[in-house]
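> sequence unknown, structure follows:
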């Protein structure tokens, strides 16, 4: 039980700005094991957004409030994944082959394509959240960050890490296995049922299809994943979840 609690604190510490796991001397094995709890951390982030939504909904117009909710999620995660969005778009757009794509993604400078991609992802997230029906808004706020972090587990479990020199994501990718994937998936399925009833299973099914397509795409283009890929996909899956909620419950 103590090991599980330490893994959870480690996951929170890595995915958010809250320093709850600074006293833990993390090993690569612990980092990999903590990924099984990434969706649970996403659920906590979502619950925090729901609390903020409840506190502010009577004070601010919805358009302003939903923008603040997106900003709160960025602040709570320290914009951890947004840099990956810009780097990935730059690399995919500017690289002629795998080596050049990876080299561009490693560059700390951000190009025009990266800026455009980052702006469009955030704009889509905001607009999609704004148009989610009010009766499903809290459910979407909770499920969205959980699904994004579940996708990280999927990619780490089933795709190789492509940088031979290592990187931020290598310790996770190289130490995640079926137990972490099953724990993360069980968490997401239970959350989907609680939040969306039977239709939640349909959302998970669609996310499963998206996972297979994403895995195939990055294995084809890059030969696997990097830390930037994991971060960027997290943001894009959050947008995808909101779009799926809109398509499923918006009419």
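Looks like it came in fine. The shown structure was predicted, so the numbers you read here are calculated from the model rather than taken from an experiment.
> going forward, measure contacts between C-alpha atoms and count neighbours the same way
Noted.
> would you mark the buried spots in stretch 199-210?
Counting neighbours by 16 or more other Cα atoms under 10 Å, one finds that the buried residues in stretch 199-210 are 200, 201, 202, 203, 204, 207.
> what two of the residues you listed are the furthest from one another?
Taking Cα to Cα as the measure, these span a maximum distance of 10.6 Å, between 200 and 207.
> for this protein, what's the longest helix?
Assignment by DSSP state H gives helix 134-158 as the longest helix of the chain.
> from the contact counts, what lies against that one?
Taking 3 or more Cα pairs under 8 Å, 6 or more residues apart in numbering; DSSP states H and E as contact, the helices and strands that helix 134-158 lies on are helix 38-56, helix 170-173, helix 178-196, helix 199-221, helix 227-249.
> second one coming, line it up with the first:
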């Protein structure tokens, strides 16, 4: 395949893995998950387009900011299938319920959600919902821009996690995700920064919040299970987005 065809196929893989949106047909052999890392922010942007459109439509129809924010988040969850929320929930169950590394990994692989996971998912949705609602009430355009910026930047952080953290298992999504690096991570970071730039003067504050939250999640994963899994990468996206929303809400409403 040509380089352009390679990049297109990698972007399609990113869309297929991180969203439930149509991505078209990919020829054989399909690109590796790690090779698609540069396009993760683009998958985030596609999801945010759905979520942002839902928010804008709800506000235009006179829906108050709080329920309109709920509509936007629901649209985003439908667009992604809740893949990142599920990752955060699995991490919470494993890290909170396992007594050793092997048991933590076993719990994380279980598709059932426990009490820790349920609480983590509720807190994630609640913090993002209330932050988005607070912003939408005073600055609707910033709320729409924030959906795109935070979706892109938090997914750029996934690419960094793939490059910097060793896989905690010898199989699974985390193992397939290992090996991302070089220009692919650089492009992902550049796309994430481009998204944040739309937030104007708030961008540096939001960037620091996302970076610190994702670094903390990475450090916790290393301590708990020795590296990353697909669930850890999803959890990194979630904590980064939560931190970004909190920082943006504080900036807008100050």
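In hand now; what should we look at? Predicted, not measured: the structure shown is a model, and the values here were computed from it.
> TM-score for this pair?
The TM-score (TM-score structural alignment, normalised by the length of structure 1) is 0.90; 247 aligned residues with a Cα RMSD of 1.8 Å.
> quick one: residues contacting residue 167 of structure 2.
174, 175, 177, 178, 226, 227, 228, 229 (Cα atoms under 8 Å, 6 or more residues apart in numbering).
> now list the buried members of the residues you listed.
Among these, the ones that count as buried by 16+ other Cα under 10 Å are 174, 175, 177, 178, 226, 227, 228, 229.
> could you redo the helices and strands packed on helix 134-158 of structure 1 as TSV and give each row distance to residue 93 of structure 1?
Formatted as TSV, these follow (distance: least, Cα to Cα, whole Å):
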stretch	distance to residue 93 of structure 1
helix 38-56	30
helix 170-173	24
helix 178-196	31
helix 199-221	11
helix 227-249	14
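> among the ones you listed, which comes closest to residue 95 of structure 1?
Nearest of these (Cα to Cα): helix 199-221, 10.3 Å.
> what's the neighbour count on the equivalent of residue 66 of structure 2 over in structure 1?
Aligned by TM-score structural alignment, residue 66 of structure 2 pairs with residue 63 of structure 1. Burial measure for residue 63 of structure 1: 13 neighbouring residues, criterion other Cα atoms under 10 Å.
> can you tell me which of the helices and strands packed on helix 134-158 of structure 1 comes nearest to residue 104 of structure 1?
Nearest of those (Cα to Cα): helix 227-249, 11.2 Å.
> find me the equivalent region of that closest one in structure 2.
Under TM-score structural alignment, the match for helix 227-249 of structure 1 is residues 230-252.
> mind listing what's buried along that stretch?
Applying 16+ other Cα under 10 Å to stretch 230-252 of structure 2 flags 230-250 as buried.
> can you give me the end-to-end span of stretch 99-112 of structure 1?
Separation of the first and last residues of stretch 99-112 of structure 1 by Cα to Cα, to the nearest Å is 20 Å.
> quick check: that stretch aligns to which part of structure 2?
Matched against structure 2 by TM-score structural alignment, stretch 99-112 of structure 1 falls on residues 102-115.
> for the matching stretch, buried residues please.
The neighbour-count check on stretch 102-115 of structure 2 (16+ other Cα under 10 Å) flags 104, 105, 107, 108, 109, 113, 114 as buried.
> can you check stretch 71-86 of structure 1 too?
Buried residues in stretch 71-86 of structure 1, counted by 16+ other Cα under 10 Å: 72, 73, 76, 77, 79, 80, 81, 82, 83, 84, 85, 86.
> what's near enough to touch the third one?
Which is residue 76 of structure 1. 16, 17, 18, 45.
> isn't the third one up against residue 12?
Yes - using Cα atoms under 8 Å as the test, residue 18 of structure 1 is close enough to residue 12 to be in contact (7.0 Å).
> okay, these two: which has more neighbours?
The residue with more neighbours, out of residue 18 of structure 1 and residue 12, is residue 12; 24 against 14, by other Cα under 10 Å.
> can you tell me which residues contact the more buried one?
Listed by Cα under 8 Å, 6+ apart, the contact set of residue 12 of structure 1 reads 18, 19, 20, 21, 38, 41.
> turn those residues into TSV, including distance to residue 29 of structure 1.
Formatted as TSV, the contacts of residue 12 of structure 1 follow (distance: Cα to Cα, whole Å):
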residue	distance to residue 29 of structure 1
18	22
19	20
20	19
21	15
38	15
41	19
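> what separation do you get for the aligned residue in structure 1 for residue 196 of structure 2 and residue 173 of structure 1?
Structural alignment (TM-score structural alignment) places residue 196 of structure 2 against residue 192 in structure 1. For residue 192 of structure 1, the distance to residue 173 of structure 1 equals 25 Å [Cα to Cα].
> cool, residue 131 of structure 1 as well?
Separation of residue 131 of structure 1 from residue 173 of structure 1 (Cα to Cα): 35 Å.
> residue in structure 1 paired with residue 215 of structure 2?
Under the alignment (TM-score structural alignment), residue 215 of structure 2 pairs with residue 212 in structure 1.
> oops, could you answer that again for residue 49 of structure 2 instead?
Counting by TM-score structural alignment, residue 49 of structure 2 corresponds to residue 47 in structure 1.
> grab the nearest non-local neighbour of its match.
For residue 47 of structure 1, ignoring the flanking residues on the chain, the nearest one in space by Cα to Cα, 6 or more residues apart in numbering is residue 142 at 5.7 Å.
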